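Visitor: predicted model follows, preceded by the sequence.
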Amino acid sequence: MYSAAMGTNDTSERLVGAARELLWERGYVGTSPKAVQRAAGAGQGSMYHHFSGKRDLALAAIRRTAEEMDATAGAALDGGGTPYERIRAYLLREREVLRGCPVGRLTMDPEVIADPELRAPVEEVLGRLRARLAAVVREGPESGGPNGPPDPEEIAATIVATVQGGYVLARATGSPAPFDSAVRGLLALLAPLAPPPAR
């Protein structure tokens, strides 16, 4: 009984993993049930045993992608170090830049965006990311220009927009250089969040 349950769970995991990869690569329309079954090494019966159809499987895959993004961001932003160091760790973490962001890719998919249930995990994880970044910014020194300290929510939105825009520029040029350049520029702008050097 134990091994049978494990086999069932393993098939479900393979289907979700295959759907995640295909959604990232091809989008919702380009991800057919047959392609998922082939990639997962699972039969049609297995797929429909675990999921009611393509949309149900896609929702599980999107939720898993969102969970992974949440965990990865949390590992950098909830760790030790100054606010600047944690944001720097988040920006400089290893990414498959030329593949783009798996969550950002979903925001450009009309079928995902048009479906409130499929869109919800995407919207929620990006909202949590902005909130987490804003919380880290609030911990930093309150330095700023003539208009006072920067607004944490605006800084958080700028960080997310820079990362997502960096992916687009990198994919458009076929090189990670624009992404790296955008990150370096953003870190220079965020330098006021760094603590002053010890005297």
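Guide: That came in fine, so what should we check first?

Visitor: CA atoms for contacts and neighbours, from now on please.
Guide: Will do.

Visitor: contacting residues for the spatially most central residue of the chain?
Guide: Closest to where the C-alpha atoms of the chain average out (C-alpha atoms, centre = their mean) is Met69, at 4.0 Å. Applying C-alpha atoms under 8 Å, 6 or more residues apart in numbering, we find Met69 in contact with 103, 125.

Visitor: what helix or strand is it on?
Guide: helix 54-77 (DSSP states H and E).

Visitor: what is the neighbour count of Tyr167?
Guide: Tyr167 has 26 neighbouring residues, counting by other C-alpha atoms under 10 Å.

Visitor: got it, and Leu126?
Guide: Should you count by other C-alpha under 10 Å, Leu126 turns out to have 18 residues around it.

Visitor: and the angle for whichever strand or helix holds it with helix 54-77?
Guide: Element membership for Leu126, per DSSP H and E: helix 116-139. Comparing the axes of helix 116-139 and helix 54-77 via axes from the mean of the first three to the mean of the last three C-alpha atoms, to 10 degrees yields an angle of 10 degrees.

Visitor: contacts for helix 116-139, please.
Guide: When contacts are defined by C-alpha under 8 Å, 6+ apart, helix 116-139 is touched by residues 58-59, 62-63, 66-67, 69-70, 73, 77, 83-84, 86-87, 103, 106-107, 112-113, 152-153, 155-157, 160, 193.

Visitor: what's the closest non-adjacent residue to Gln164?
Guide: Leaving aside its chain neighbours, Gln164 sits nearest to Gly104 (6.6 Å; criterion: C-alpha to C-alpha, 6 or more residues apart in numbering).

Visitor: who does whichever helix or strand that neighbour is part of touch, helix- and strand-wise?
Guide: Taking DSSP H and E as the criterion, the element that holds Gly104 is helix 102-107. For helix 102-107, the packing partners by 3 or more C-alpha pairs under 8 Å, 6 or more residues apart in numbering; DSSP states H and E come out as helix 2-30, helix 54-77, helix 110-114, helix 116-139.

Visitor: let's bring in a second model and compare:
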Amino acid sequence: MSARERLVESARELLWERGYVGTSPKTIQERAEAGQGSMYHHFASKQDLARAAIDRTAEEMREAVDAQLSGPGPAVGRIAAYLRRERDVLRGCPIGRLTQDPDVMATPTLRGPVEETFAWLRARLAAVVQEGADHGELESSVDPDSTAAAIVATLQGGYVLARAAGASEPFEQAIAGILALLDARTVR
């Protein structure tokens, strides 16, 4: 892995673990086993490196979600598979955790990919819900946009509840709850 790649990967891990403020350039360099000169050769600032790290995380998240939601099977089944996929619940969502970082949210360059990723996720889920309605799997009265927003809010809120409890059960309950609500709108 090149020095640039090691810096981006180290920044990704540290942003997830510590947030933007808690991630110093020195810590990134140490984890990446790269010197200060190397870091500033590839990136003009910590903010530029953080943007590259956030972009990479967002891209990987979109690819994984899209692959799962584009798979075979009924719409509700694909949504359920996405929500129930294996994840490190107590670490939280690497993009969602950034919303709790005031410096990320106050910096348009860093906030942009976070906002775009959640907009994409809501739109992608809304498309799957619409597909379910169009194929008669879900009631035609289901609002795809509201349903997608509820799914994303439940997923992100589930992470918060699990982290607060120090256990994955609240996350699992939140997912079971949203899936039960979705199931209630399934055409039998």
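Guide: Looks like it came in fine. Just so we're clear, the structure is a prediction, and the values are computed from it rather than from any experiment.

Visitor: what is the burial count for the residue nearest to Gln164 of structure 1?
Guide: Neighbour tally, Gly104 of structure 1, other C-alpha under 10 Å: 17.

Visitor: and the gap between it and Pro33 of structure 1?
Guide: 22 Å (C-alpha to C-alpha, to the nearest Å).

Visitor: then Glu21 of structure 1?
Guide: Counting by C-alpha to C-alpha, the gap from Glu21 of structure 1 to Pro33 of structure 1 is 13 Å.

Visitor: again, but for Ser143 of structure 1
Guide: According to C-alpha to C-alpha, Ser143 of structure 1 stands 53 Å off from Pro33 of structure 1.

Visitor: more neighbours, those two?
Guide: Neighbour totals were compared for Ser143 of structure 1 and Pro33, and Pro33 leads with 19 against 12 (other C-alpha under 10 Å).

Visitor: trace the more buried one over to structure 2, please.
Guide: Aligning on TM-score structural alignment places Pro33 of structure 1 opposite Pro25 in structure 2.

Visitor: thought that match was touching Ala44?
Guide: No - counting by C-alpha atoms under 8 Å, Pro25 of structure 2 stays clear of Ala44, with 11.7 Å between them.

Visitor: to what extent is Cys9 of structure 1 buried, counted in neighbours?
Guide: One thing to correct before we go on: residue 9 of structure 1 is Asn, not Cys. Summarising burial for Asn9 of structure 1: neighbours were counted as other C-alpha under 10 Å, giving 13.

Visitor: what's the nearest residue to the equivalent of Gly166 of structure 2 over in structure 1 if we skip its chain neighbours?
Guide: Alignment note (TM-score structural alignment): Gly166 of structure 2 maps to Gly174 of structure 1. Nearest residue to Gly174 of structure 1 in three dimensions, chain neighbours excluded: Leu98, at 6.7 Å (C-alpha to C-alpha, 6+ apart).

Visitor: the residue nearest to the centre of structure 1 pairs with which position in structure 2?
Guide: Match for Met69 of structure 1 (TM-score structural alignment): Met61.

Visitor: and Cys93 of structure 2, how many neighbours?
Guide: Applying other C-alpha under 10 Å, we find 17 other residues in the vicinity of Cys93 of structure 2.

Visitor: the residue nearest to Gln164 of structure 1 is in contact with Val163, isn't it?
Guide: No - applying C-alpha under 8 Å, one finds Gly104 of structure 1 not in contact with Val163, separated by 9.7 Å.

Visitor: can you select the buried ones among the contacts of helix 116-139 of structure 1 for me in PyMOL?
Guide: Of the contacts of helix 116-139 of structure 1, the buried ones go into a single PyMOL selection, burial set by 16 or more other C-alpha atoms under 10 Å:
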select buried, resi 58+59+62+63+66+69+70+73+77+83+84+86+87+103+106+112+113+152+153+155+156+157+160+193
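
Visitor: tell me the SS of Gly79 of structure 1?
Guide: coil (DSSP: H, G, I helix; E, B strand; the rest coil).

Visitor: Leu91 of structure 1 versus that one, what's the distance?
Guide: Note on Gly79 of structure 1: its distance to Leu91 of structure 1, by C-alpha to C-alpha, is 14 Å.

Visitor: those two: who's more crowded?
Guide: Set side by side, Gly79 of structure 1 and Leu91 show more neighbours around Leu91, with 22 against 13, by other C-alpha under 10 Å.

Visitor: isn't that one right next to Ala182, touching?
Guide: No - counting by C-alpha under 8 Å, Leu91 of structure 1 stays clear of Ala182, with 10.0 Å between them.

Visitor: can you pull the residues that touch both of the two?
Guide: Common neighbours of Leu91 of structure 1 and Ala182 (C-alpha under 8 Å, 6+ apart) are Val163.

Visitor: can you name the residues of structure 1 that stretch 112-131 of structure 2 overlays?
Guide: Taking TM-score structural alignment, stretch 112-131 of structure 2 hits residues 120-139 over in structure 1.
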